[in-house]
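**Student:** Could you look at this predicted model? Sequence included:
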Amino acid sequence: MTKNYFLLVKEKNFLYFFIATLIGVLGEGMFGLTSIVLILSKTGSAFEVGKMFVLTLFPSVILAPFAGVLIDRYDKRKIAVLCNLVRLIAILIIPVSFYAGVFTISIFSISIFFSYIAWYILEPTKESILKSILDKDHYQQGIALVQGAWQVGLLASAVIAGIVIDWIGVEFSILISGMTYLPAAIFFLLIKRPQIPLTVEQESHPFSLKKYTNVFWEGWTYFLQNKKAKFFILTTSVTLPYFYGINVLIAPFNHHVLNGTGTTLGLIDSGAGIGSLLSAMICTFLAAKMNSQKYLFASIILLGVSTVLFSLTNSVLVAFFTYIIIGFFIGNVKVLSRTLVFDFVEEKFIGRVMTTVSLLSLAQAIIMSLLVSYLADKSILFSYITISFLLIFPLLYTIMGIKAAKEAARYDQSSRKEHFFRGKTI
């Protein structure tokens, strides 16, 4: 493994991917935070914020399983470009309606509906592109660097959105967020085709419904039978609902507990970006030295502890630093669990596997958003404790994944020895 950890950035395909991700996350961070502020200002209810999150998730739950087949078969760049352009148009509907004086919650809901269908097709597409442009020795470094791009984007977006909301208004913040998807689309288009070449069978046979069904079930069978990857896939699927859970709570916590403003909300939310950026740096530089499985297990435990500590703060400054710690451990869980999935999943299945992750994540995020937003209207502290307690599930998944990986390693070693001695006998 190369000692120059940033050598990947010199590779054009990875560089274009990195920049596209950074720009896209900047837009998503601004749009997500501004949407929360918009709904909370219109309704005053955390539960309404939770319902908004459900609206962002539900359509994608239906589409996620089917998107993987298309991602594994067709030009991933073009799918990514199309998704970015759909988001651009869908999000710009909101500020245009503001300036035209016809904005309603219904228009906002339509925008959310279409923009997040595109978003949750885009995310597994990006995972598939990343897998195809990295070699095995650079999975963790590449994922960590992209995670760093995520966190720089989230950090910058939180600060920018908070200031813009206070000084110019929510409509301008949403306008900026929508416009970011145009340059992101351009950078995805610059990536040279990273898809797996079609086999002779694929080229000679049209993609019929029967063929689609076979490929779809092939992906699910692979997921269910791959014991090494299955449990780490389940762990990976928890990061999104956890992120949604604390996102639902951050604005009510800032308003009701800290008596904060849009600027303080942006400051605290940026703490998660700083923490996850630190996580990405550590995962990048220590990729060859750390035991990913044990570090993942410890990070899940410490994530729960730091979340409870955050809920007990009543100072903006303390909340900011505590949120840095939360972001650090969320970053660890995201990078390490994805690294293990990449290690144990063949490239030709990565699109279908990552859309499986997306499906599981979306379903859990719907439940999490409704649960914590309902509890938040009664007790914000109890909501945070509930989120932390639910981390028992990824802990169990990780334990079972470690066990399955060890069993597979022993089996492989035993098979190699048996093969060796058979060769000796012959």
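**Tutor:** Received it, and whenever you're ready, just let me know what you need.
**Student:** From here on, just use CA atoms for contacts and neighbour counts.
**Tutor:** Noted.
**Student:** need the contact list for the nearest residue to Met400 once chain neighbours are set aside.
**Tutor:** Ranked by Cα to Cα, 6 or more residues apart in numbering and with sequence neighbours excluded, the top spatial neighbour of Met400 is Phe231, at 6.4 Å. Contacts here follow Cα atoms under 8 Å, 6 or more residues apart in numbering; on that basis Phe231 touches Tyr397, Thr398, Met400, Gly401.
**Student:** let's bring in a second model and compare:
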Amino acid sequence: MVGLLRHHVFRRLYGAHVIHLLGNEFTFIAVLGLLKELSGSGLSFAAGTVFRFLPYVVASFFAGPLLEKWEKRRVMVVCNLLRGILVSLFFWITDAAYLWAVYAVLMMVNVCSAFFNPSMQVVIVQSVEPQSRLSANSLITGTNALMMFIGQGIAAYLVYAFSFRFNFLLDAGCYFLSLLFLLRLPAIQTPHADAKTRGFFGRLLEGFRYVKTNAPIRKVLVLQMMERVTGSYYVLLMFFILEERHQPLYLFGLLDIPLGIGGVLAGLLVSKWAELLHPRRIDALLAGALWVISISVWLMFHSGHAAIWMATTFFLAIASFSLGILSVTRLQRLADPAFLARVFSVREMVCMGAYSLSCLAIGWGTEWLKSAAIADGIAGFGIVAGVIWMLLRTKAAAFDGKN
């Protein structure tokens, strides 16, 4: 993985990614503090998640065809400049009457993210050799987890010692600092199909038809959607710790430390062993990851001990991050380069759509049920999802064998 950093394009992209990820962790816990200060209901936490991801889903619907025409470096620079300006606005929202402004800023920040993330995926595919993409994805995912570990540790301390509001300014500074790396990237264009004959809506429909007719890609997207539904446990965990257990905000932030450690370990394990395994073994591991997530969620919400919360978070992180690395790498290999931006935009749309709807359902459920009862439903879904994935892959293997 270290050899990837010798590639100047990937190294600069990676540097920008590390810096703005660190800032994201500052803002994540600070937004929770802001919502708790202005409202404090389980529905407000869920609404905060929905207003983060619903505009992301809608913007992703249009992002793919637009990104094919736009130069990727410029897109990423503009997105991080806008995100830096927007997150600094949170610092000034102090009255519950302006709760709507929190949601509005969250929406605009995530519209920018809907264009930034597929752009970054395209740059990774274009700058990294196919045989090195699993290592690249492992490095980025492991770094995501490491920044979660470092960022939440720092953010939790800042919240405990000072005020969560200063975290917003730190995040803005990280976005601006990341521009120094992005501006040094070369101009990056993408080959696209029928560029001269198809307009925006033609390319949009063509992208959806491509995904619809490509069964292997569809199955990977279904897997990622199911994982995102189980991932909505995180919103429930906010309510469980802050409202049901009445624990301080910094304790919730500290739970991201085992989450980060587990993610780093997942990146190391996948990069070392995944290439040695037969695809059918990897399919079994993906189903197993869903089952580990389910068991961890159930244990987490049926225990009152912080040590159990941390242990289950650690194992959940290994499973979730491993599933993410393997499925993204498979998607990169399956997608035609001419459709890459559109495929990843569809991925962002359906995965974040599933996550948003799940979070909204959980937020509504907390008004009527205890967290443990909702966790039972999430865990049960994850078990069934693992079985569905194995059935899909078994059916595909049988079909391939006949042909």
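**Tutor:** Done, it's in. Just so it is clear, the model here is predicted, and its values are computed rather than measured.
**Student:** What value does the TM-score take for this pair?
**Tutor:** TM-score of the superposed chains, computed with TM-score structural alignment, normalised by the length of structure 2, equals 0.91; 399 aligned residues with a Cα RMSD of 2.4 Å.
**Student:** aligned partner of the residue nearest to Met400 of structure 1 in structure 2?
**Tutor:** When the two structures are superposed using TM-score structural alignment, Phe231 of structure 1 falls opposite Lys219 in structure 2.
**Student:** where does that match sit relative to Pro279 of structure 2, distance-wise?
**Tutor:** Lys219 of structure 2 sits 14 Å away from Pro279 of structure 2 when distances are taken as Cα to Cα, to the nearest Å.
**Student:** go on, Ser60 of structure 2?
**Tutor:** 30 Å.
**Student:** So between those two, which is more surrounded?
**Tutor:** Counted by other Cα atoms under 10 Å, Ser60 of structure 2 and Pro279 do not tie: Ser60 has more neighbours, with 28 against 11.
**Student:** Report the secondary structure element holding the more buried one.
**Tutor:** Element membership for Ser60 of structure 2, per DSSP states H and E: helix 42-69.
**Student:** In structure 1, which residues correspond to that helix?
**Tutor:** Following TM-score structural alignment, the aligned partner range for helix 42-69 of structure 2 in structure 1 is 46-73.
**Student:** Return the set of buried residues in the matching stretch.
**Tutor:** Along stretch 46-73 of structure 1, the positions that meet the burial threshold by neighbour count (16 or more other Cα atoms under 10 Å) are 46-61, 63-73.
**Student:** quick one, what contacts the aligned partner of Leu154 of structure 1 in structure 2?
**Tutor:** Residue correspondence, TM-score structural alignment: Leu154 of structure 1 in this structure matches Met148 in structure 2. Neighbouring residues of Met148 of structure 2 by Cα under 8 Å, 6+ apart: Leu21, Leu22, Glu25, Asp256, Ile257, Leu259, Gly260.
**Student:** Now the one helix or strand Met148 of structure 2 maps to on structure 1. Mean distance?
**Tutor:** When secondary structure is defined by DSSP H and E, Met148 of structure 2 falls within helix 133-161. Between helix 133-161 of structure 2 and the aligned residues of structure 1, the post-superposition mean distance stands at 1.2 Å (mean Cα distance after the TM-score superposition for structure 1).
**Student:** could you pull out the helices for the stretch 201-350 of structure 1?
**Tutor:** Counting by DSSP state H, counting those that start in this stretch, the segments of the stretch 201-350 of structure 1 that form helices are 209-225, 227-252, 262-285, 292-311, 316-344, 350-376.
**Student:** Ok, the stretch 1-150 of structure 1 next?
**Tutor:** Taking DSSP H, counting those that start in this stretch as the test, the helices found in the stretch 1-150 of structure 1 are 12-43, 46-73, 76-100, 105-133, 139-167.
**Student:** so the fourth one aligns onto which residues of structure 2?
**Tutor:** What that stands for is helix 105-133 of structure 1. Per TM-score structural alignment, the counterpart of helix 105-133 of structure 1 in structure 2 is residues 99-127.
**Student:** still on that earlier bit, buried ones in the helix holding Met148 of structure 2?
**Tutor:** Of the residues in helix 133-161 of structure 2, those buried under the neighbour-count criterion (16+ other Cα under 10 Å) are 133-159.
**Student:** I'd like the distance between the residue nearest to the spatial centre of structure 1 and Ser45 of structure 1.
**Tutor:** Centrality entry for structure 1: nearest residue to the mean C-alpha point is Leu240, 5.8 Å, by Cα atoms, centre = their mean. From Leu240 of structure 1 across to Ser45 of structure 1, the span is 22 Å (Cα to Cα).
**Student:** Would you mind finding the match for Thr264 of structure 1 in structure 2?
**Tutor:** In structure 2, the position corresponding to Thr264 of structure 1 is occupied by Leu251, as judged by TM-score structural alignment.
**Student:** How about the contacts made by the residue nearest to that match when sequence neighbours are not counted?
**Tutor:** Using Cα to Cα, 6+ apart and skipping residues adjacent in sequence, the residue nearest Leu251 of structure 2 is Ala156, 7.4 Å away. By Cα under 8 Å, 6+ apart, the residues touching Ala156 of structure 2 are Ile29, Leu249, Tyr250, Leu251, Gly253, Leu254.
**Student:** One more: Ala272 of structure 1?
**Tutor:** Counting by Cα under 8 Å, 6+ apart, Ala272 of structure 1 makes contact with Gln151, Leu155, Tyr323, Ile324, Ile325, Ile326, Gly327, Phe328.
**Student:** Tally up the residues packed near the counterpart of Gly304 of structure 1 in structure 2, please.
**Tutor:** The criterion is TM-score structural alignment: under it, Gly304 of structure 1 has Ser294 as its aligned partner in structure 2. Neighbours of Ser294 of structure 2 under the rule other Cα under 10 Å: 29.
**Student:** nearest residue to Ser294 of structure 2 other than its sequence neighbours?
**Tutor:** Excluding its sequence neighbours, the residue lying closest to Ser294 of structure 2 (Cα to Cα, 6+ apart) is Ala379, at 4.1 Å.
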